[in-house]
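S.K.: Model the following, please.
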Amino acid sequence: MHQSPNEAANTAHSVSAAPTGNSVNNAHTANTVNSASTAPSHTRAISKSGRYPRTGRIALYLGRRETLRLKRLLRVEMISGIIVMAAALLGFVLANSPVSEWFFALRDTRIGPAGLGLNLTLGQWSSDGLLAIFFFLVGLELKREFVEGALSRFSTAIVPIAAAAGGVMVPAIIYLAVNAGEPSMRGWAIPTATDIAFAVAVLGLIAPRVPLALRIFLLTLAVVDDFIAIAIIAVAYTETIHFLPLIAALVLVGLYAVLARLLGGWYFQRPWAAWLTLLPIGVVVWACMHASGIHATIAGVLLAFTVPVAVMPNAREHARVADHPHLTDTRPHPLAESFGYRFGPISAGFAVPVFAFFAAGVAITGDSRFPADPIAIGIMLGLVLGKPIGIVLTTLTLTRFTRAQLDPSVRLRELIGVGALAGVGFTVAMLVAELSFADAADADTARLAVMAGSVIAVAVAAMFLARPRPRDPRP
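M.R.: This next block holds a predicted model:
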């Protein structure tokens, strides 16, 4: 049983006042109480069982790790972005080469049990199946940001949240204005997405010396952008819902949550345990979500939201502290972060590159109407102009008329560059393009527009972010 700090102090006071026949013990007890009264607050808050209060200790421990975690995440996203770029380029080249027929035949190859409604093409498996792994990682990062990261505090969350909202609304408005009155209005959400891995990778390549605060702003902005994109996919692109498989999926998500909560320490210390117990449940949840009519990638997000950010070790896991044998180390296990490290390589090294390989495989000489079609114009204008306009204007308005502030190291020129870089909307934008248009020509037009708009956005960002290398003072 855990005691509050006040209860712990009362317990110490009662011990010091208790009569005893041993004067040495009395003196020792008094010294112990006196030293406890002058000890740091987190030491005085130790409960009778020798543990720190759960909430305070978790906040203390995770707060110290936040900056290092974000730096590691930025490095990982940069590497994964480069891999995805290479895969997308390969798919585009093959689709426009003499082996294009082989490429399209490979993409349209069907595998899977037809009786379960899972006889899908390889292209569909990459978008509906493999991207669920990507969205699981996105969900883990979202939860960490909302619980312990920049989004957990209003003062640091308000600017990137508002900027992300502006970066979603303005591109959507531009697209709707270009496609007003046309059936293609259904694609309004395509230019609203930002690809985290692509954006961070490009930022590291074209502007490696920008302030860390600017990198974290872009990362947080993209995380919020992904959250909005997930909500759009779940709501705007769900036409019919089959409730029986949906209920089954939600029940299994609840089971997944219970196991992750109760056995969190076991999953943290035994990496194979999650593969044996949680992975099979996750696969069934994905299949049920796919059968329900809601896009199956949402299953990855729901499962990720059930994973605790940190779990307290149980009694068997407590390590003895050398200076205080009667105390135990209650440092929490960062379960969500460990899951991210374990499953991240699968997403970055396989799932997303395979999706990019098939999604970018669009023939320029095919049925697409790129670049003069309103679909293409709306997407490119939304990505290249809408994103930076929405992000920069929202940020400047917020910092001008409220007490919210950006880091002093971030200059307006760099803010515009990051806003332009947010127009790199590859992975999620490609997925939304597939969901928006059933007609192959419309979908190909949208994909080519996403790729072209992303390339132009990178060029615009480079104009604002690239800095000349400092001259060597040596002769």
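
S.K.: Please count neighbours and contacts with C-alpha atoms only from this point.
M.R.: Noted.

S.K.: What's the separation between the most centrally placed residue in the chain and residue 156?
M.R.: By C-alpha atoms, centre = their mean, the mean C-alpha position of the chain lies nearest to residue 138, the distance being 3.0 Å. Look at residue 138 and residue 156: by C-alpha to C-alpha, to the nearest Å, they are 20 Å apart.

S.K.: so is residue 97 in a helix, a strand, or just coil?
M.R.: Look at residue 97: counting by DSSP: H, G, I helix; E, B strand; the rest coil, its state is coil.

S.K.: contacting residues around it?
M.R.: Residues in contact with residue 97 (C-alpha atoms under 8 Å, 6 or more residues apart in numbering): none are found.

S.K.: 10 Å instead, please
M.R.: 91, 103, 363 (C-alpha atoms under 10 Å, 6 or more residues apart in numbering).

S.K.: Scan these and report the most crowded one.
M.R.: Counting neighbours by other C-alpha atoms under 10 Å, residue 91 comes out on top of the contacts of residue 97 with 24 neighbours.

S.K.: and for comparison, fold this next one:
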Amino acid sequence: MTPSRPRKVILGLLPWPERQAVTEALRTETIGGLVLLTAAVIALAWANSPWSAAYERIRDAHFGIPALGLDLSVAHWTADGLLAVFFLIAGIELKRELVVGELRTPATAALPVIAAVCGMAVPAALYLLTVTVGDGSRQGWAVPMATDIAFALAVLAVLSTHLPAALRAFLLTLAVVDDLGAILIIAVFFTADLDFLALGGAFAGLVTFYALQRLRVRGWWWYLPLGLAIWALMYNSGVHATVAGVAMGLILRTTRDGGEQASPAARVAHRLHPFSAGVAVPLFALFAAGVSVSGSALGHVFTDPEPLGVVTGLVAGKILGIFLGTYLAARFTRARLNPDLAWADVLGLATLAGIGFTVALLIGELAFPDPARAEHIKAAVLVGSLIAAALAAALLRRRNRLYRQLYEDEERDDDADGVPDIYRTPEGGGSA
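M.R.: Predicted structure coming up:
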């Protein structure tokens, strides 16, 4: 009888370069999440203060670049312009995962991909079920599908002192697939009337970008003007401008040539990641999260079918989708969960993934052009994210206490006889 092949451990010990990349991404996103949280709090406080009129004037003020045919409000510049940098980083991270990371082989990709897909499909299904029962609009089905990795990692950083590092890595890998799903949804379902001439120009720019990469052309003076032109053409084509960012991120080379200390993708990510996490995304939050939290506005969250569907999708949908998706992948594929993680850890992570902020707010604006309805959807995103964060905090703090207790018990055992556990024989004595 032929022995079965061993099952692949997901998020086990990674090669050193991959560990460095994951650590850097986690560090930047965690700090960025704290900045994002601060920006969201400022936006909410400002929009509900006596100075709310000034907030609205700044948010709605227009300025443009006539040469590129652009005249946008401050809110649109942050959503269409600055978020393109965020999606450029997302494209680079996705490319890295596909080439050298956890998604490069089917065995390792199965678990996070299945978990992420289920974590998008179930929230959308619960939203559709809620609005169908309540006779509401189905156009917001994609709002609860997105996870805000920066916010989620920031919450995890505050709660976690002894949780396994594999939990953070699992969340990061899951978010990469989640970002890809959000990008595809924006590109396919939220595209206005197409200007094929501008779209063709954007495609030609991307082909030129690809050729420069393949020819190993270096120098920011080539790529910065070309990138701006691609972004402007993509915006004028009717396709959401953030798609240009992810397309360029996927084109950037992630492998190093001989003599290179870092690949072009790594260099770009290293330079832009702090700007994306510390400036671009917080500014978007500052002008997108300024929602009225009056009693009437909050009342719409739990009485209107569309906002209620968003809250249900973010809270219940993410938990059911990611937990069940992870279980099914571990049960029916060759992939298995990292031994350092328990199923209770996965439940806490699935709850944490219900924090949908940046991309959820963006999709909410695209799905509901009417400002009044968009305000209710934004309020629902904030309420759902807050509920998910509170539930995740309760679950993960309990897990953190358990891991801390185990760590302290091991420390006491080591101190008792001076023999670290890793050198202890099965009979309990020290090794030779």
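
S.K.: After superposing, what score do the chains get?
M.R.: Once superposed, chain against chain, the TM-score is 0.86 (TM-score structural alignment, normalised by the length of the second structure); 389 aligned residues with a C-alpha RMSD of 1.9 Å.

S.K.: so what corresponds to residue 196 of the first structure in the second structure?
M.R.: Matched by TM-score structural alignment, residue 196 of the first structure corresponds to residue 149 in the second structure.

S.K.: count of residues packed around that match?
M.R.: By other C-alpha under 10 Å, neighbour count at residue 149 of the second structure equals 29.

S.K.: sorry, back to before: closest to residue 340 of the first structure out of the contacts of residue 97 of the first structure?
M.R.: The shortest distance between residue 340 of the first structure and any of the contacts of residue 97 of the first structure, using C-alpha to C-alpha, involves residue 91 and amounts to 27.2 Å.

S.K.: Tell me who's in contact with the closest one.
M.R.: 85, 97, 100, 103, 353-362.

S.K.: again, but for residue 30 of the second structure
M.R.: Residues near residue 30 of the second structure by C-alpha under 10 Å, 6+ apart: 24, 36, 149-158, 277.

S.K.: What's it aligned with over in the first structure?
M.R.: Aligned partner of residue 30 of the second structure by TM-score structural alignment: residue 78.

S.K.: before we move on, the earlier item: Throw the contacts of residue 30 of the second structure into CSV and include secondary structure and distance to residue 395 of the second structure, thanks.
M.R.: Shown next, in CSV, are the contacts of residue 30 of the second structure (DSSP: H, G, I helix; E, B strand; the rest coil; distance: C-alpha to C-alpha, whole Å):
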residue, secondary structure, distance to residue 395 of the second structure
24, helix, 26
36, helix, 23
149, helix, 18
150, helix, 19
151, helix, 17
152, helix, 14
153, helix, 15
154, helix, 16
155, helix, 12
156, helix, 11
157, helix, 14
158, helix, 13
277, helix, 27
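
S.K.: And those residues, which of them are buried?
M.R.: 36, 149, 150, 151, 152, 153, 154, 155, 156, 157, 277 (16 or more other C-alpha atoms under 10 Å).

S.K.: Using CSV, please lay out the residues you listed together with distance to residue 18 of the second structure.
M.R.: Shown next, in CSV, are these (distance: C-alpha to C-alpha, whole Å):
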residue, distance to residue 18 of the second structure
36, 26
149, 19
150, 20
151, 23
152, 21
153, 19
154, 21
155, 24
156, 21
157, 21
277, 21
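
S.K.: can you give me the strands in the stretch 251-400 of the second structure?
M.R.: 335-336 (DSSP state E, counting those that start in this stretch).

S.K.: Excluding chain neighbours, what is closest to residue 312 of the first structure?
M.R.: Nearest non-adjacent residue to residue 312 of the first structure, counting by C-alpha to C-alpha, 6 or more residues apart in numbering: residue 332, 4.6 Å away.

S.K.: which residues does the residue mapped onto residue 131 of the second structure from the first structure contact?
M.R.: By TM-score structural alignment, residue 131 of the second structure lines up with residue 179 in the first structure. Residues counted as contacts of residue 179 of the first structure (C-alpha under 10 Å, 6+ apart) are 173, 185, 186, 187, 188, 373, 374, 375, 376, 377, 378.

S.K.: From the residues you listed, which land in helices?
M.R.: Residues from the contacts of residue 179 of the first structure lying in helices, with DSSP state H as the criterion: 173, 374, 375, 376, 377, 378.

S.K.: For residue 455 of the first structure, see how far away the fifth one is.
M.R.: From residue 377 of the first structure across to residue 455 of the first structure, the span is 14 Å (C-alpha to C-alpha).
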